[in-house]
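**Q** Next one to model:
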Amino acid sequence: MVTIAHEGGHALVAVATGRRLAGVRLHSDTSGVTVSSGRPTGPGVVLTVAAGYTAPSLLGLGAAGLLATGRVSLLLQVIVALLLVLLVVVRNGFGVATVLVSTGVVLGVSWFATDDVQAGFAAYATWFLLLGALRPIVEVQRQRRRRRARDSDPDQLARLTGLPGTFWVGVFGVLSLGCLAGAAAALVV
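**A** As a prediction, the model looks like this:
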């Protein structure tokens, strides 16, 4: 789910900034890749690359906002809509299967579960995104330290902006922790 959100973030921002989206691939090792084309430098590519690690936390914060206002059905509908949009651009079998199964699960809960189960499922998905967003940030920094992630998002951002990759890892971490704190404030009252 976090990888789907990560790659979906890249794809959404690529399209929103006018880049041409070639497709998304999701892999069984929880990695993925989003390919877009356009200017090799500039704000569009920077925003597209930065969107991956920020998307799960921002989606989790938005989901928390909907939960806090009691809009569980709307939240589940938004999740299904985002998954279906992503399905159109996924370019590998595992990715298609993953998105279809995820969509089926959310639809099943939406259609057949009681209101309490729907609310519990929506809360689980929200917290999963918020907490799950932190692990990849820690992992990418570990890989960078071992020099195993030379094409990671933070390293691409370093080449594009001149700011060190560690700076970008810090930005992703602070943003994710901020989203987690904001969601906790909205939901744990």
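
**Q** hey, let's count contacts and neighbours off CA atoms from now on
**A** Fine.

**Q** on contacts alone, who are the packing partners of the lengthiest helix in the chain?
**A** What stands out as the longest helix in the chain, according to DSSP state H, is helix 43-68. Applying 3 or more C-alpha pairs under 8 Å, 6 or more residues apart in numbering; DSSP states H and E, one finds that helix 43-68 makes contact with helix 2-16, helix 72-89, helix 115-132, helix 153-161, helix 165-187.

**Q** Which neighbouring elements make contact with the third one?
**A** Other elements packing on helix 115-132 under the criterion 3+ C-alpha pairs under 8 Å, 6+ apart are helix 43-68, helix 72-89, helix 93-112, helix 165-187.

**Q** before we move on, back to that, just the buried residues of the longest helix of the chain, please?
**A** 44-68 (16 or more other C-alpha atoms under 10 Å).

**Q** again with stretch 122-142
**A** Applying 16+ other C-alpha under 10 Å to stretch 122-142 flags 122-123, 125-134, 136-137, 140-141 as buried.

**Q** One more sequence to fold, the one below, so I can look at both together:
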Amino acid sequence: MHGSTISEVWHQVIGTQPTAPLALVLVTGVITLLVVGYGPVWRVARNAITIAHEGGHALIALLSGRRLTGIRLHSDTSGVTVSVGKPTGPGMVFTGLAGYIAPSLLGLGAAAMVTADRLTALLWLTLLLLLAMLIMIRNAYGVLTVVVTGVALFVISWFASPTVQAAAAYLITWFLLLGGLRPIFELQTKRSRRQAPSSDADQLHRLTGVPGIVWVVVFFLVAAGCLLVGGYWLVPELPSIAGVTG
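**A** Have a look, this model is predicted:
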């Protein structure tokens, strides 16, 4: 979009783009699966999931009437969102619930956008969400993480070819869908070793009395459901490709 007028950029953002070829959808899915599955790469890429996780906490805190005071992202890919308000009640419960399911729900929304051929809109919406989150970041590493992610996204959405933009949109979508699942398994692994006494699941247990493992199962069911539905939207041909008949 480099060199375009504001009007042309706006029409590009709100308009549709050509449907991505199936090969691109499948290749980006495989690449994402490798990123999520390979530990050394995942430890870096997981920062993006943490951004979505803490963004989920922050959004629901605001919607439930709590006052958001700040977000911190740490180099070990953990994060914390601090809000002020009633320490119990539905607002706290939904705020605690939002973190682990936010990446997957965002991935489902992204899948809806790319299957509607709104690829550019997805890139710019993601950039706007990052800018909104940046306002509430309260530590240097968090600012660096969000800025680097935002700059990379801006460069792609402004300077890259339509093919590269399409690949980026599908990579974002697959990563949110697939990457939303792994932290849930990591969470339960830490809980089983008693290494996460203050995890979201355990905080929800203290708020509701419902065992933490039940909340982990809820996280998993939401994430798995989003992956199944989003994956079907992205690759509706997959059953026939795999030789599955009705």
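
**Q** Structure 2: which residue goes with Arg20 of structure 1?
**A** Alignment note (TM-score structural alignment): Arg20 of structure 1 maps to Arg67 of structure 2.

**Q** how about stretch 123-142 of structure 2, which residues of structure 1 does it hit?
**A** With TM-score structural alignment as the criterion, stretch 123-142 of structure 2 aligns to 76-95.

**Q** Can you give me the buried ones in that stretch?
**A** So stretch 76-95 of structure 1, judged by 16+ other C-alpha under 10 Å, has buried residues Leu76, Ile79, Val80, Leu83, Leu86, Leu87, Val89, Val90, Gly95.

**Q** Any figure for the gap between the residue sitting furthest away from the middle of structure 1 and Leu129 of structure 1?
**A** If you look at how far each residue of structure 1 sits from its centre, by C-alpha atoms, centre = their mean, the farthest one is Thr114, at 27.4 Å. Noted for Thr114 of structure 1: a distance of 23 Å to Leu129 of structure 1, by C-alpha to C-alpha, to the nearest Å.

**Q** List the residues that contact the nearest residue to Leu131 of structure 2 once chain neighbours are set aside.
**A** Among residues not flanking Leu131 of structure 2 along the chain, Gly150 sits closest, at 7.6 Å (C-alpha to C-alpha, 6 or more residues apart in numbering). By C-alpha atoms under 8 Å, 6 or more residues apart in numbering, Gly150 of structure 2 lies in contact with Leu127, Leu130, Leu131.

**Q** From those, pick the one nearest Leu234 of structure 2.
**A** For those, the closest approach to Leu234 of structure 2 (C-alpha to C-alpha) belongs to Leu127, at 21.7 Å.

**Q** list the contacts for that closest one?
**A** Listed by C-alpha under 8 Å, 6+ apart, the contact set of Leu127 of structure 2 reads Gly150, Leu153, Phe154.
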